[in-house]
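> Kindly generate the corresponding structure for this input.
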Amino acid sequence: MINKLSEKRVIAFMKWLSAQGAEMLPTTNEYEVLRFKCQLGTGVIYKNSRGKHSVSGPLVTEALTAYFAGESWRGKAQPTKRGKIGRRKERLLKRDGDECFFCGEKLGEDMTVEHLMPVNQKGPDRIENMVLAHQKCNSLAGSMPLIEKVKLREKMRGWI
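All right, here's what the predicted structure looks like:
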């Protein structure tokens, strides 16, 4: 099923996901083909340097199965905002302040939540594993291991 994902098919799948109530999110690195959010969580489709696709977990597999079978799917949009800022972001702002974890500059509209230990590498999806970062800084960090993210932070802040 995942090997049937041509660029045209990915676009059709995105449209189908939107029609099913999922919210399309921007990709965070060059290996992500598609990222979406729904009431069941966040799903990602990746494409490696050899062109082979993989998925972030059973959520994406379930959605792809329903898509290829021509069935509906239960992934409704998950409310991501509470006022202008999501609940997780509010908690992180209270805990860490309003500066980007990586560059140290004040956060703005491009504020994202970054997992220090990437979820796709078995990092926990808990507040203890999260920091706030600019979208650009988050994209630079991508799915780096934690130690590489700390080195990136030190470099961006001019500490090394």
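> contacts, neighbours, all on C-alpha from now
OK.
> now the helices for the chain?
Counting by DSSP state H, the chain has helices at residues 7-19, 58-69, 87-96, 135-141, 146-156.
> Just the residues contacting stretch 146-156, thanks.
Contacting residues not belonging to stretch 146-156 are listed as 101, 102, 103, 116, 117, 118, 141, 160 [Cα atoms under 8 Å, 6 or more residues apart in numbering].
> Dump those residues to CSV, plus neighbour count.
Formatted as CSV, the contacts of stretch 146-156 follow (neighbours: other Cα atoms under 10 Å):
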residue, neighbour count
101, 24
102, 23
103, 18
116, 23
117, 19
118, 19
141, 24
160, 9
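> Before we compare anything, build this one as well:
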Amino acid sequence: MTVRDLAHFESWLTDRGAEVLDASSEREILRARTSTGTHVVYADKTGKQRWPKELLAIVSDYNAGRTPSLAATKRGGAARRKTRGRYVALTKRDGPGCFYCARILPAPGTHSTPDDEVTTEHLVSRAHGGPDHVSNCFLAHFACNQIAGHLSAPEKIKLREMMRGAK
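The predicted model follows:
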């Protein structure tokens, strides 16, 4: 099973939260990081493509018109440590409120509900090529971050205005 329109498939992956990565060799057709791992499609010398079984399951969803969440990043220890490290810099720059709803964020590592957990959000989503640099980041509640998903930067600004009640 292959994909007829690879560019459309890559866009579909990105829209669902996966990261399409640069190829690391001339034989790579596609390299993508999804919620199930990093998957690489290769072409052999004859041009025959080799698709990993985990990615074939995703292709099946694509062909069937299903819309699974394929977010490439899971909240783990490294992500929490990075958030703690950026928390001071970002609260100093932006203040202690959530970018979207403006409610005060709990300090990383303090007790909070899962929805109120502090997360680092990217204005230009990493899945859309945005850098993982403090200049592209702000703090948001986990629930607010989930609502925003992989919207474009202007869409995130509009969401912020809506959540804060601006007209």
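> Can you calculate the TM-score here?
After superposition, the two chains reach a TM-score (TM-score structural alignment, normalised by the length of the first structure) of 0.52; 102 aligned residues with a Cα RMSD of 3.5 Å.
> re the thing from before, can you tell me which of the contacts of stretch 146-156 of the first structure is nearest residue 62 of the first structure?
Using Cα to Cα, residue 118 comes nearest to residue 62 of the first structure of the contacts of stretch 146-156 of the first structure, at 21.8 Å.
> number of nearby residues for the counterpart of residue 86 of the second structure in the first structure?
Under the alignment (TM-score structural alignment), residue 86 of the second structure pairs with residue 88 of the first structure. Residue 88 of the first structure sits with 18 neighbouring residues when counted by other Cα atoms under 10 Å.
> pretty sure residue 88 of the first structure contacts residue 128?
No - counting by Cα atoms under 8 Å, residue 128 is not a contact partner of residue 88 of the first structure; they are 10.9 Å apart.
> Please pull up the equivalent of residue 158 of the first structure in the second structure.
In the second structure, residue 158 of the first structure lands on residue 165 (TM-score structural alignment).
> burial measure for that match, as a count.
Neighbour number of residue 165 of the second structure under other Cα under 10 Å is 9.
> go on, residue 6 of the second structure?
That count, for residue 6 of the second structure with other Cα under 10 Å as the rule, works out to 12.
> which of the helices of the first structure is buried the deepest?
Of all those, helix 135-141 carries the top mean neighbour count, a mean of 19, counting by mean count of other Cα atoms under 10 Å.
> Pull up the aligned stretch in the second structure for that one.
Mapping helix 135-141 of the first structure onto the second structure (TM-score structural alignment) gives residues 142-148.
> Against the first structure, what's the mean shift for the matching stretch, could you check?
By mean Cα distance after the TM-score superposition for the first structure, the fitted stretch 142-148 of the second structure averages 0.5 Å away from its aligned residues in the first structure.
> how much space between the spatially closest residue to the match of residue 86 of the second structure that is not a sequence neighbour and residue 49 of the first structure?
With sequence-adjacent residues excluded and distances taken as Cα to Cα, 6 or more residues apart in numbering, residue 88 of the first structure is closest to residue 127, at 7.3 Å. Distance, residue 127 of the first structure to residue 49 of the first structure, using Cα to Cα, to the nearest Å: 31 Å.
> Looking at those two now, which is surrounded by more residues?
The neighbour comparison of residue 127 of the first structure against residue 49 (other Cα under 10 Å) goes to residue 127, with 14 against 9.
> Tell me how far the more buried one lies from residue 139 of the first structure.
Per Cα to Cα, residue 127 of the first structure is found 19 Å from residue 139 of the first structure.
> List the buried residues of the helix or strand containing residue 57 of the second structure.
Assigned by DSSP states H and E, residue 57 of the second structure belongs to helix 53-64. The neighbour-count check on helix 53-64 of the second structure (16 or more other Cα atoms under 10 Å) flags 55, 58, 59, 62 as buried.
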